[in-house]
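In: structure here, sequence nowhere to be found:
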């Protein structure tokens, strides 16, 4: 991880998107050689991306609600 650019190391969302893009590229490149396997991998990747985005939205929603909480 030390070899990654500072912008990726310090930003978990950017790192997740870079990993997603690299995996997607591998799936696209390798799909013609083993379509059944890489179609399944594509489906799994889409599910992981969906889960990551939903988690991000939930965390963002909680944060927005907490900003409006009364201050003590």
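Out: Happy to help now that I have it. Owing to the predicted nature of the structure, the values given are computational and were not obtained by experimental measurement.
In: contacts, neighbours, all on C-alpha from now
Out: OK.
In: what about residue 44, which helix or strand?
Out: helix 35-67 (DSSP states H and E).
In: and that helix, how far out from the chain middle?
Out: 6 Å (C-alpha atoms, centre = their mean, to the nearest Å).
In: ok, structure two:
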């Protein structure tokens, strides 16, 4: 009951082809390929570009020093 035989897969394939048609499936796969190519191009562009300035961290004064400067 848990496994699918070859006949089950053939019926599923026929139903999918009837619902979407051959043209729609090929268009869908073509669009997926274009998306993958665009993603790879975007990843390559990110590696090529470098930030103009390095990221700077914010230096904060410890709480004790901040209180001493207010008192003085």
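Out: Arrived safely, thanks for sending. What you are looking at is a predicted structure, and each value in this text was computed from that prediction instead of being measured.
In: tm score of chain vs chain?
Out: Between these two chains, after superposing, the TM-score reads 0.45 (TM-score structural alignment, normalised by the length of the first structure); 41 aligned residues with a C-alpha RMSD of 2.5 Å.
In: check which residues of the helix holding residue 44 of the first structure are buried.
Out: Of all the residues in helix 35-67 of the first structure, those buried under the rule 16 or more other C-alpha atoms under 10 Å are 38, 41-42, 45.
In: got these as TSV, with distance to residue 22 of the first structure columns?
Out: Formatted as TSV, the buried residues of helix 35-67 of the first structure follow (distance: C-alpha to C-alpha, whole Å):
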residue	distance to residue 22 of the first structure
38	14
41	13
42	12
45	11
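In: residue 16 of the first structure: helix or strand, and which one exactly?
Out: Per DSSP H and E, residue 16 of the first structure falls inside helix 12-30.
In: and what of residue 16 of the second structure?
Out: Assessed by DSSP H and E, residue 16 of the second structure sits inside helix 6-48.
In: so how many other residues sit close to residue 17 of the second structure?
Out: Residue 17 of the second structure has 14 neighbours, counted by other C-alpha atoms under 10 Å.
In: what's the following helix or strand after the helix holding residue 16 of the second structure?
Out: Per DSSP H and E, the first helix or strand lying C-terminal to helix 6-48 of the second structure is helix 63-71.
In: chain center to that following helix: distance?
Out: 47 Å.
In: contact partners of it?
Out: For helix 63-71 of the second structure, there are no surrounding residues in contact (C-alpha atoms under 8 Å, 6 or more residues apart in numbering).
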